[in-house]
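Peer 1: Fold the following for me, if possible:
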Amino acid sequence: MDANNTYILGIESSCDDTSASVIHNGKILSNVVANQKIHEEYGGVVPELASRAHQQNIVPVVHQALAKANIDKKQLSAIAFTRGPGLMGSLLVGTSFAKSLAMGLNIPLIEVNHMQGHILAHFIDEKGFDKPEFPFIAMTISGGHTQIVIVKDYFDMEVIGETIDDAVGEAYDKSAKILGLPYPGGPLIDKYANEGNPKAFQFTKPKVDGLNFSFSGLKTAILYFIQKETAKNPNFIEENLKDICASIQFTIVTILMDKLKKAVKQTGIKQIAIGGGVSANSGIRTALKKAEKTMGWKTFIPKFEYTTDNAAMIAIVGYLKYQNQEFVDESVIAQARYHI
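Peer 2: Model prediction:
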């Protein structure tokens, strides 16, 4: 085991993106992601189609990651893979491939929790990006997850708030669907929101105790509002799209920020790191930057390519676990539900 010359291959296949990444002593050499366009026509991820696409993509993606990193597979020190949480069929493809390759190369195998990946992506050596100091509060926001976590150390994390129903990314995508926008609609709501009036329409914020979230009621409120207004004026969406998007975004960002403020008040921790696909949202980024000035927070937002599902975040966790020699054997199985 050469700690000064560690190459880890990371593999991520939890949902609909197949990704492979090579990390060398904490520095990313390659991060290849194959997106699955097939789900667009269905307006959401179809699990069966996702796992089939992973089977087609995984070999070329891993090959490309090694080629871009300019290393031979024989130089790899270990293989890290996403064990869960995620779609079972998708996870099985990555898990099986990682196990087979590790066995073939006779190198260690490292399992990674996808949610820890989103949080620990902040520790990738990236020029111009600071790393948070322990303890810090992490908020992971994506299509499948919304969590507030106290991070005391790399692998000492405590979930103090999470969604009791739908994730924030789902709220964005379903709202976009109601407005007739194509999937994935979250980025489109963000785009139109920047040109609209956030106070144009008011949506009731769900009342949820503590630091937990709920977004299903908000989705229903948006649906009823649109149905009511389009019954009066069939062109309502078309005429007010930017204002509707701005109002939806304002409501969602307010919900997230209210819970974060509550978490800071409860814990006294003022270092905030966000991760997950929705952390690319401009409204959330703006609100966090504002909180730095008004609340005295120090906020950390990872490089854009490390926010969505990607293997670089799996590789950094693999690298950190490799240093502790936290390996698993071939009996390891994927877990659709896998808590931090």
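
Peer 1: going forward, measure contacts between C-alpha atoms and count neighbours the same way
Peer 2: Noted.

Peer 1: List the contacts of the closest residue to Asn113 other than its chain neighbours.
Peer 2: Residue nearest to Asn113 in three dimensions, not counting chain neighbours: Gly84, with 5.6 Å by C-alpha to C-alpha, 6 or more residues apart in numbering. Taking C-alpha atoms under 8 Å, 6 or more residues apart in numbering, we find Gly84 in contact with 14, 91, 112-114, 334-338.

Peer 1: One more sequence to fold, the one below, so I can look at both together:
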Amino acid sequence: MKLIKKNIIHFQRYRYFVMKKKTIILGIESSCDDTGVSIIQNRKVLSNIIIHQKIHSKYGGVVPELASRLHDQNITKAVQQAIFSAKIHRDRIDAISFTLGPGLIGPLLVGASFAKSFSMGLEIPLLTVNHVQAHILSHFIQNANINNSYPNFPFLGLVISGGHTQIIKVNDFFQMEILGSTLDDSVGESLDKIARILGFYYPGGPMIEFFSKNGNQKKFIFSKPIVSGLDFSFSGFKSDVSQFIKKKLKKNTLFVKQNLSDICASIQNIIAEILLEKVEKAISQTGISRIVLAGGVSANHEIRRLFMSLSKKNKKLEIFIPKKEYTTDNGAMIAITGLLKYERKLFDSIHITPYSKFKTFS
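Peer 2: Below you'll find the predicted structure:
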């Protein structure tokens, strides 16, 4: 009886797969402190659920053990919400994709364990995703960027987030080459550390952006790191800001409070200029005129403004900027990457293991 029932289920799935025209992928993102689950049908997002972990703000940064426990608590709920919001039955899901790395190993293992169990339970393919690659490929979600169009290959991807700052040459969906990377802190990490100096809670980057809106971005001048090639460095810049603040506070204990907007605007402007100058150098070296921004820091209004102004000055340049819901870590970017792998039959083994440090693109 069990065998007959199993064969009926397989036949129903096969018949549905043959009759339907659109592929449905569930994506799970758990590389840091947000539990993201999304369901897409072809390139259209049906649901995109993100459960934030607010507890880390009291510690000044993400606590890996806490993050792992909360992912474990939230992941089932997030998947159920995603399926409910997508208005589908779970048996309609063709494959499940999840973040394999890089990221915090504990949270990655939670996501991997759930995805493997889901794959085995529904007998559907498993697709692993490189987190950095997914940020770039989020632009291939339907209407995911402000252009409402897909970038043509080749293009240059600028990935700027809490964990990564890289310029990547993208020749095809899964043919990527790193041209430049940070030698120390990422741009997002630097903003968070500077924010702590200013007295902000974690995450501090959005707070700097908020207070910068009414500030004079030319009021204070900070040094730009001199780094050869297309690599980045932000540790020296961070130290320069820290020393500047400490020096001013010795003379006037109210200096930060009295000049907060101008300080934030000046910090933000220098960082945006550093990123823009490196991208302009990459354009000159490669001759590629399409630029794709990706990652959480690409939501920053000053960075977006500078890159949009660049495209207005040079009509030959195409700048692709993600809509804000697709900048931070989310399940949709994992689902679209999974879909692209599914279409190419790039399936993965149930025995594959997550990794914490960045590996070359496969």
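
Peer 1: re the thing from before, the equivalent of the residue nearest to Asn113 of structure 1 over in structure 2 and Gly111 of structure 2: what is the separation?
Peer 2: Gly84 of structure 1 is assigned Gly101 in structure 2 as its aligned equivalent, the criterion being TM-score structural alignment. Going from Gly101 of structure 2 to Gly111 of structure 2 by C-alpha to C-alpha, to the nearest Å gives 11 Å.

Peer 1: likewise Gly236 of structure 2?
Peer 2: The gap separating Gly236 of structure 2 from Gly111 of structure 2 is 36 Å, by C-alpha to C-alpha.

Peer 1: which one of these two has more residues nearby?
Peer 2: Between Gly236 of structure 2 and Gly111, counting by other C-alpha atoms under 10 Å, Gly111 is the more crowded of the two (26 against 15).

Peer 1: Quick check: the more buried one touching Asp33?
Peer 2: No. Under the criterion of C-alpha atoms under 8 Å, Gly111 of structure 2 makes no contact with Asp33, lying 11.7 Å away.

Peer 1: list the residues that contact both of those two?
Peer 2: Taking C-alpha under 8 Å, 6+ apart as the contact rule, Gly111 of structure 2 and Asp33 both touch His71.

Peer 1: what's the single longest helix in structure 1?
Peer 2: helix 236-267 (DSSP state H).

Peer 1: Give me the mean distance between the helix or strand just after it and structure 2.
Peer 2: Past helix 236-267 of structure 1, further along toward the C-terminus, the next helix or strand under DSSP states H and E is strand 271-275. Following the fit onto structure 2, the mean deviation recorded for strand 271-275 of structure 1 is 0.5 Å by mean C-alpha distance after the TM-score superposition for structure 1.

Peer 1: Strand 271-275 of structure 1 maps to which residues in structure 2?
Peer 2: Here strand 271-275 of structure 1 aligns to structure 2 at residues 290-294, judged by TM-score structural alignment.

Peer 1: And stretch 34-43 of structure 1, by the same measure?
Peer 2: So stretch 34-43 of structure 1 sits over residues 51-60 in structure 2, by TM-score structural alignment.

Peer 1: ends of that stretch, how far apart?
Peer 2: 19 Å.

Peer 1: Show me which residues of that stretch are buried.
Peer 2: Of the residues in stretch 51-60 of structure 2, those scored as buried under the neighbour-count criterion (16 or more other C-alpha atoms under 10 Å) are 51, 53, 55-56, 60.

Peer 1: Next: stretch 262-271 of structure 1.
Peer 2: The neighbour-count check on stretch 262-271 of structure 1 (16+ other C-alpha under 10 Å) flags 263-264, 269-271 as buried.

Peer 1: Next step: the buried residues of stretch 51-60 of structure 2 restricted to strands.
Peer 2: Filtering the buried residues of stretch 51-60 of structure 2 for membership in strands, criterion DSSP state E, returns Ile51.

Peer 1: and of the buried residues of stretch 51-60 of structure 2, the nearest to Leu137 of structure 2?
Peer 2: Checking the buried residues of stretch 51-60 of structure 2 against Leu137 of structure 2 by C-alpha to C-alpha gives Ile51 as the nearest, at 21.9 Å.
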